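In: Just the structure for this:
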Amino acid sequence: MDSLFRSRNSNKEDAEHWIGISDLMSGLMMMFLFIAVAYMYYVQVERDNIKEIAVAYKDTQVAIYNDLVNEFEAELPRWNAAIERDTLEVTFNNPEVLFRSGSPELNPQFKTMLSDFFPRYVAVLSRYRKAIEEIRIEGHTSSDWGSLHGEQAYFPNMALSQDRTRTVLQHVLSLLEAGDDREWVRTSFAAVGYSSSRRVLDTDTKQENAVSSRRVNFRVITNSELQIRNIIERLDGNQG
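Out: Presented below is the predicted three-dimensional model:
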């Protein structure tokens, strides 16, 4: 009888033991399910935020592009300039007009063009200040430097392209009177030299077009790109 009694008590204890573990596992499963649902909701919200920013980004890009075209369409052929829809680049394409050969010194013709272009450019972009992260004045060269080619020419051209963009920025800043616009340009514009890293290639031959590669452009960077990047980094951080 004692043995039977002990056996029954043992079975009862085992049952209570497994019931306790089962309850614990059920609780853990509910907790993990809650975490999973909460995380899925969070990811969906972040994706919706990215979509909203992307739509706003596209709308802003289109609006800036249209305003730039409306402002400068008549002058673009005379300046040998173009406006790129996707990158919001205003590019001046005639190297003979822009600078003295091998020098950062602006040609008089380019100074005249900038005097007409830049105050109007700032007036257009001022309407979008809250959406703009930065405006870059970008300088580009061909891959040659005198008798040098390739990597030997890359760094002399890097210095030249950087000096040229800095000269352009100094000149256009001098075109603005002291005040809000001048301060905004000083804090929002950057001068960047790319050397020959973004050469222009002929469509047919895929060879470098040295003349077209030598150019200067003004490029708008909207803050939508930064917002989307921050959301993606936050998502990646949470997943890690």
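In: use CA for all of it now, contacts and neighbours both
Out: Noted.
In: buried residues in stretch 141-154?
Out: For stretch 141-154, a neighbour-count test (16 or more other CA atoms under 10 Å) marks 141-145, 153-154 as buried.
In: Now do the helices in the protein.
Out: 2-72, 76-79, 95-98, 108-125, 150-174, 180-188, 210-213, 224-239 (DSSP state H).
In: circling back: mind picking the two most distant members of the buried residues of stretch 141-154?
Out: Using CA to CA, the buried residues of stretch 141-154 span at most 10.1 Å, a distance reached by Thr141 and Ala153.
In: any chance of the helices of the chain in a markdown table, plus distance to Leu88?
Out: A markdown table is the format used below for the helices of the chain (distance: least, CA to CA, whole Å):
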| stretch | distance to Leu88 |
| --- | --- |
| helix 2-72 | 6 |
| helix 76-79 | 14 |
| helix 95-98 | 20 |
| helix 108-125 | 11 |
| helix 150-174 | 18 |
| helix 180-188 | 16 |
| helix 210-213 | 18 |
| helix 224-239 | 13 |
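In: Out of those, the one nearest Ile135 is which?
Out: Nearest of the helices of the chain (CA to CA): helix 180-188, 6.2 Å.
In: Please give the structure of this sequence too, so both can be compared:
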Amino acid sequence: MKLLFIFAILFLSSFAFAKGSEYSLIIDKAFNNQLLDIDQDYDRSISAVGFVKNYKTSSNSTNRYTNAFDYLESVSSAHSTQMQLIKVDAGANILLDKTKSLSSFSEAVSLVKTPANGYYVGGHTMDGQLILLKLDAHANIIFKKIFGTKNLDRLKTLVKLRDGGVLAIGTSATSRDSNDPLFNTGLGMSDIYVTRFSKNGYKLWSKKYGTEFDDIGIDGVEANDGSLIIVAQTMQNSGKNLMLMRIDENGDKVWLKQYNDDPTVTPRKIIQLRDKNFLLSLSYKNELNKDQVRLLKFDINKNILSDKKIYTLYGSALLDIQEFSDEGIVGVGYVKDTFNTDALAMMFDSKLNMLYQEHYGDDNFDLLNSLVILNNSQIAAAGIHTSKNSQESNMWILKLNRDASIAQIASNTNEFYEKLCQLFSDEINTNKIRIKKDLTIELLDKRLLFKVSEYELNKIQKIFLKKFSNKLIPFLHKHQDMVDTLEINGHTSSEWGNVGFSQNFLKNEKLSMNRAYATMSFIFKNQTEKLQKYLGDVFKGSGYGFSKKIMLDNMEDREKSRRVSFKIILNEKK
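Out: Okay, the predicted model is just below:
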């Protein structure tokens, strides 16, 4: 079937709004639509894919058809489900809103970033063809691949590979054509279907796997040694069983293990952990026939290391999970009670103990399909939002904090941060200072640190602080409508001779305040009267003692702990 790809920007047919100052972005288009996968771009924006419905109310065609199938084919591009790509910034503004229209129904189900800040988008047509698109950063097509068997195929996910290619995992109906090279006698009605592509879109191999029963490909992940762990489900005797399979980089089977302990289990998502083991999110039915969360940890040789069941009052499932840099886990999905379904997020520690659980949405149907951990440890999630008293689902992007609360929409913080970095580009490039996203300014040059028990400024510190403050203070004054506070914070290391904890704490606390005051006093005295009056409104000095000492490899770096730091706090109203 010939496929025609046409780009359409749909600003006139969509409406997006965020709830108050919370980062809960609802993109309302005509008819049912949803987002199925999400990732962060290299410019810190967020991209998500899913599908929209696209219907035309009239046609200008004058063609006459004698065959109903010819007519249906002629209007399929006008009445269809189409792939959708959404890109948003930290302010919940839509940067990109594109539909990729095919000549038949199609759904995008998976998104993978490319090294060039573009995208792989995977999906399928409603008549069983599989689709792989490679897009540039502006969503222009680099290549398109249509693949699959002669049967009804469905794509479940794309897996990013270290060689720049992708692995497509899904399900295919069993081939009954002896000329089909994928035919394998003894497979069931449906089989696991895996295809590997190079970074240039070359199909390296396609293979089917399964049992004599019906098998469904769910997810996969690349191990450190280049082998691939595939997660599937086997439908057997009116029950469902978990199947794990390890294949090598050429698709040859290393091992296959079926778990028959729970016929109600449904696999959802697998990830590789930082300790090189694997974590699988499952759901199972409890004695009340409600979905419950189950987390299974295993090693590359299929040995079970941990099997944790999370009991909740209502039915719940985690459709996606990810690991933080500190080995904590976050998952998103849904929670269902008698009357409605809400979106769900759960936070776990490294031992899989649940720390937080929150529900989101209105009194209708809401669900989160996918998540990504952002560079600042916030979480962006994509899914479905259904407004109260509505029957149509909308695309939904939700941003969460580490404690599962909904994050606030960034106002001018990013712009302010970029201007600040530009102002101090020389100091940053020479490793004298570091400016963090939360507008904390840290001094890195060892010559700017304090010696043990000292708080008076030396000549090198004074020279630097004069130049530094003569840039910073006028800049803050220029943007005074945005700035609420300039904090100068003193810090110490944790040692103080042979004294007890009480004296150690009090002496270090006083020393840290003296360091903050000495720095504040020097900066204040070197400003004009106009700027001094301004500083009188925004200056704040604090002493943290050794409560925020610098750690390196779990050891205190005493030299770097003896310092002052600066923090700019913006006015929340701006």
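In: Contact partners for the corresponding residue of structure 1 for Leu476 of structure 2?
Out: Under the alignment by TM-score structural alignment, Leu476 of structure 2 pairs with Leu125 in structure 1. Residues counted as contacts of Leu125 of structure 1 (CA atoms under 8 Å, 6 or more residues apart in numbering) are Ile64.
In: Next, work out how far apart Leu125 of structure 1 and Phe155 of structure 1 are.
Out: 33 Å (CA to CA, to the nearest Å).
In: and if you look at Glu183 of structure 1?
Out: Glu183 of structure 1 is 32 Å from Phe155 of structure 1, by CA to CA.
In: Kindly report the same for Arg229 of structure 1.
Out: The value you get for Arg229 of structure 1 to Phe155 of structure 1, if CA to CA is used, is 31 Å.
In: burial of Asp180 of structure 1, as a residue count?
Out: 10 (other CA atoms under 10 Å).
In: dump the residue contacts of it.
Out: With CA under 8 Å, 6+ apart, Asp180 of structure 1 has no contacts at all.
In: which SSE is Leu355 of structure 2 in?
Out: Using DSSP states H and E, Leu355 of structure 2 sits within strand 354-360.
In: Show me which residues of that strand are buried.
Out: So strand 354-360 of structure 2, judged by 16+ other CA under 10 Å, has buried residues 357-360.
In: now do stretch 512-525 of structure 2
Out: Buried, per 16+ other CA under 10 Å, within stretch 512-525 of structure 2: 512-520, 523-524.
In: Turn these into JSON lines, including distance to Met395 of structure 2.
Out: Formatted as JSON lines, the buried residues of stretch 512-525 of structure 2 follow (distance: CA to CA, whole Å):
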{"residue": "Ser512", "distance to Met395 of structure 2": "50"}
{"residue": "Met513", "distance to Met395 of structure 2": "50"}
{"residue": "Asn514", "distance to Met395 of structure 2": "54"}
{"residue": "Arg515", "distance to Met395 of structure 2": "52"}
{"residue": "Ala516", "distance to Met395 of structure 2": "49"}
{"residue": "Tyr517", "distance to Met395 of structure 2": "52"}
{"residue": "Ala518", "distance to Met395 of structure 2": "54"}
{"residue": "Thr519", "distance to Met395 of structure 2": "51"}
{"residue": "Met520", "distance to Met395 of structure 2": "49"}
{"residue": "Ile523", "distance to Met395 of structure 2": "51"}
{"residue": "Phe524", "distance to Met395 of structure 2": "51"}
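In: Now do the same contact list for Val43 of structure 1.
Out: With CA under 8 Å, 6+ apart, Val43 of structure 1 has these contacts: Leu235.
In: do the same with the one 5 residues further on
Out: Asp48 of structure 1 makes contact with no residue, according to CA under 8 Å, 6+ apart.
In: Looking at structure 2, name the residue matched to it.
Out: Checking TM-score structural alignment: Asp48 of structure 1 goes with Gly20.
In: ok, that match to Gln408 of structure 2 distance?
Out: 9 Å.
In: ok, now Ile463 of structure 2?
Out: According to CA to CA, Ile463 of structure 2 stands 39 Å off from Gln408 of structure 2.
In: just Ala518 of structure 2 next, same as before
Out: From Ala518 of structure 2 to Gln408 of structure 2 the distance is 36 Å (CA to CA).
In: One more: Asn429 of structure 2?
Out: 31 Å.
In: that older thread, just want to know which of Ile463 and Gln408 of structure 2 has more residues nearby.
Out: Gln408 (17 against 12).
In: now the nearest residue to the more buried one once chain neighbours are set aside: how far from Gly91 of structure 2?
Out: Counting by CA to CA, 6 or more residues apart in numbering, Glu22 is the residue found nearest to Gln408 of structure 2 once chain neighbours are left out, at 4.5 Å. Distance from Glu22 of structure 2 to Gly91 of structure 2, counting by CA to CA: 10 Å.
In: Check Lys257 of structure 2 too.
Out: Counting by CA to CA - Lys257 of structure 2 and Gly91 of structure 2 are separated by 46 Å.
In: Counterpart of Val172 of structure 1 over in structure 2?
Out: So Val172 of structure 1 corresponds to Ile523, using TM-score structural alignment.
In: Give me the nearest residue to that match, chain neighbours excluded.
Out: Ser469 (6.3 Å).
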